[in-house]
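Quick one, structure for this:
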Amino acid sequence: MTRPLRADAVRNRSRIVRAARKLIAGVGAEVGMDEIAHEAGVAVGTVYRHFPAKADLIAAIVQDRVEEISSILEGGRAAIAAGGSARDELVAVVTAVAERVGEDRALKAAAGGIVAGSLSDVEHRALTVLADIVAAGHREGSLRPDVTVDDVALILTLLPGDDIAEPGRRRWLVLTLRGILREDDRPG
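So this is what the prediction gives:
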């Protein structure tokens, strides 16, 4: 039986993940564990106690982001179930994910994981929820009939990151949404 972490250990873990996300978003995955420890305000041994290898830390960051994507998708599905427009929710979901991709390279990796070979439980659930949103868009008639859940997952995978300025990301989003929405439902 695994013992729950003490409160200070939970805080340290959270600080480490936040620091790593910030540094990886700015510098990339090649950032050193000692730099992450310094940014988090902990000893490098504390980092290694929580994350024995950098791959473990990166996996934790990506898992957090996949859970965030899942939460965004589940919110869209809930809004549709409550009578909201599938078109509006799909646009909101893609827009919310796009905004986060602009902020964080790790999120783009997480979005890519949704269509990658091995899906974790969270990623699998996210894909299932996305399928529900796409099906609602088809029932509503706001999505082009040939658009599949894999198409929308691919769009989430290919969202431009912080390597493209905000106006370019917004334009990319508008053009992409025009490609999947029916003619009379396309954004600006």
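
from here on, contacts and neighbour counts on C-alpha atoms
Will do.

Leaving out the residues flanking it, which one is nearest to Phe51?
Excluding the flanking residues, the one nearest Phe51 by CA to CA, 6 or more residues apart in numbering is Leu57, at 5.5 Å.

Give me the distance between that neighbour and Ser118.
From Leu57 across to Ser118, the span is 19 Å (CA to CA, to the nearest Å).

more neighbours, these two?
Set Leu57 next to Ser118 and count neighbours by other CA atoms under 10 Å: Leu57 wins out with 21 against 10.

what does the host helix or strand of Arg87 contact?
Using DSSP states H and E, Arg87 sits within helix 86-103. Contact with helix 86-103 is made by 25, 69, 72-73, 76-77, 79-80, 107-108, 133-134, 136-137, 140, 142-143, 156, 159-162, 166, 169, 173, 177, 181, 185, as judged by CA atoms under 8 Å, 6 or more residues apart in numbering.

swap in stretch 159-179?
91, 95, 98, 101-105, 108, 155, 186-188.

Most neighbours among these, please name it.
When neighbours are taken as other CA under 10 Å, the top entry among those is Val101 (26 neighbours).

Now the second one, please; I'll put the structures next to each other:
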Amino acid sequence: MTQARAPRADAVRNRKKILDAAREQITLHGPDAGMDEIAAAAGVAVGTLYRHFPNKTDLVSAVIAEYLRHVAEVAEAARERAASGSRAMDEITGFLAYVIEATATNRAVKAAAHTLGADLAVGDAEARAGAALATLIQAGQADGDIHQDVTVDDIYLLFNTAPTDQPPATRTRWLALVLTGLTTHTRSTQAY
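Model prediction:
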């Protein structure tokens, strides 16, 4: 049996440049961003782009998968900080704020994914993020900071209703308002 070779360093660099350029171009131009423009922005030949991603749908799927992996990493880091003594509610608040802002900047990429019919199968990223969030919620409930009936599905519901198409001040205000539904404490005037 032949063992698969690791990708060459230049191929790894090119793939990263292509994904970064795709995210940027789709954010700027929406689903109509062309493969030629993405290749130019990445500083690679169009053939190189097509070797990595045979079509735009595959490219957009890869950008979304990369984003979701990063969200899972952020959730896991929050869980680790809580395990090391940080308050779980503070970590959940920070995680929610991060995801809302990241989603706001990736909104065009997600719109392109839906327009192009890209596969939004999230693989293990959703499971990893969900497991980290479940641990954080349980810790927050044990601290008495989070209502006992709050679940991971509630957090996902919040993500799906976040005003990611609104200005940052509106998103911050929205987060402050929805946090009152999670926490057992009264609303603070502090902006998150």
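
Kindly name the residues of structure 2 that line up with the helix holding Arg87 of structure 1.
Counting by TM-score structural alignment, helix 86-103 of structure 1 falls onto residues 88-105 of structure 2.

average distance between that stretch and structure 1?
Its aligned residues in structure 1 lie a mean 1.3 Å from stretch 88-105 of structure 2 after superposition (mean CA distance after the TM-score superposition for structure 1).

Quick check: which element contains the residue lying closest to Val149 of structure 1 once chain neighbours are set aside?
Using CA to CA, 6+ apart and skipping residues adjacent in sequence, the residue nearest Val149 of structure 1 is Ala131, 5.2 Å away. For Ala131 of structure 1, the host element (DSSP H and E) is helix 121-140.

what stretch of structure 2 lies opposite that helix in the alignment?
Counting by TM-score structural alignment, helix 121-140 of structure 1 corresponds to 124-143 in structure 2.

List of residues touching that stretch?
With contact meaning CA under 8 Å, 6+ apart, stretch 124-143 of structure 2 is reached by 68-69, 71-73, 75-76, 78-79, 82, 87-89, 91-92, 146-148, 150-152.

In helices only, show me those residues.
Secondary structure from DSSP state H places 68-69, 71-73, 75-76, 78-79, 82, 88-89, 91-92, 152 of the contacts of stretch 124-143 of structure 2 in helices.

Next one: Ala153 of structure 1 from Arg178 of structure 1, what distance?
16 Å.

Kindly report the same for Ile58 of structure 1.
In terms of CA to CA, Ile58 of structure 1 sits 34 Å off from Arg178 of structure 1.

and what of Arg15 of structure 1?
Distance, Arg15 of structure 1 to Arg178 of structure 1, by CA to CA: 40 Å.

cool, and Asp150 of structure 1?
17 Å.

what about Leu123 of structure 2, neighbour count?
Small correction: residue 123 of structure 2 is Gly, not Leu. Residues near Gly123 of structure 2, counting by other CA under 10 Å, number 11.
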